[in-house]
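K.L.:
With the input below, show me the fold.
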Amino acid sequence: MDEREYQQLADAALAKIEARLETADVDFEIVAGGILRIDLDDGSQIIVNKQSAAQEIWVAARSGGFHYRWNGGAWLDTRGGEELHAAIARLAPP
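P.N.:
Modelled structure (predicted):
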């Protein structure tokens, strides 16, 4: 995939995460560089950001770091195969 397609897919994924967080009334903020910071009730944070060089979306949470790569239909964790939006729902429940 070329850079333009990666950016479009990654931006769409981040917009979907933001919409879900708004609907669930979960606190979040877009900080410098387009990084999405999710603030959880227990005081912890989840950081979601694009990694253009690797063409991945990275998620950092208390439970660890996760890399998601587009497989042609979804963003999947490069180690466990979990889908990005399912992971965010699990890590940041409403």
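
K.L.:
Only C-alpha atoms from now on, for both contacts and neighbour counts.
P.N.:
OK.

K.L.:
Following the helix or strand where E22 lies in sequence, what is the next regular element?
P.N.:
Of the helices and strands defined by DSSP states H and E, E22 is found in helix 3-23. Where DSSP H and E defines the elements, the next helix or strand beyond helix 3-23 is strand 27-31.

K.L.:
buried ones in the very next helix or strand once past that following strand?
P.N.:
Helices and strands here follow DSSP H and E; after strand 27-31, the next one along the chain is strand 35-39. Residues of strand 35-39 classed as buried under the neighbour-count rule (16 or more other CA atoms under 10 Å) are L36, R37, I38, D39.

K.L.:
Next, the structure of the following sequence, for comparison with the previous one:
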Amino acid sequence: MTDLEFMDRAEQLLLAVERGCDRINDDTDCDLDSQRTGGMVTLSFANQSQIIVNLQKPLHEVWMAARSGGYHYRFDGGQWRDTKTGSEFFADLSRAASEQGGQALQFAP
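P.N.:
The predicted structure is shown next:
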């Protein structure tokens, strides 16, 4: 994957995270705040916990930090997959956000 391809795919991922936050706020009573700074999106929950998603451009990876741990994802040609477990980014984000938000929250590409 070239740097340009990575940035295109990674930008799509960050936009999907932001749109997911907007949809969750519209459809649920979850108080979820998202703030974007460059290649990083910070999700803040009512209980003061956070999930941080940021780009690691030199490695062509997307990293996520949540209460449950830190995760590194690479694009496999179809999805962003964790480099250790192979789990899919949006499934992991949904799980972590649900745990930290105290209710079922769903993110999708």
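
K.L.:
so the helix holding E22 of the first structure corresponds to what in the second structure?
P.N.:
Under TM-score structural alignment, the alignment places helix 3-23 of the first structure onto residues 3-23 of the second structure.

K.L.:
that older thread, quick one: the helix holding E22 of the first structure to the second structure mean distance?
P.N.:
Its aligned residues in the second structure lie a mean 0.5 Å from helix 3-23 of the first structure after superposition (mean CA distance after the TM-score superposition for the first structure).

K.L.:
ok, Q100 of the second structure touching S49?
P.N.:
Yes. Taking CA atoms under 8 Å as the contact criterion, Q100 of the second structure and S49 are neighbours in contact, 6.8 Å apart.

K.L.:
For those two, indicate the residue with more neighbours.
P.N.:
A count of neighbours by other CA atoms under 10 Å puts Q100 above the other of Q100 of the second structure and S49, at 22 against 13.

K.L.:
List the contacts of the more buried one.
P.N.:
By CA atoms under 8 Å, 6 or more residues apart in numbering, the contact list for Q100 of the second structure reads F45, N47, S49, Q50, R67.

K.L.:
how about a cut-off of 10 Å?
P.N.:
By CA atoms under 10 Å, 6 or more residues apart in numbering, the contact set of Q100 of the second structure is S44, F45, A46, N47, Q48, S49, Q50, I51, A66, R67, S68, S94.

K.L.:
Looking at the residues you listed, which are in strands?
P.N.:
S44, Q50, I51, A66 (DSSP state E).
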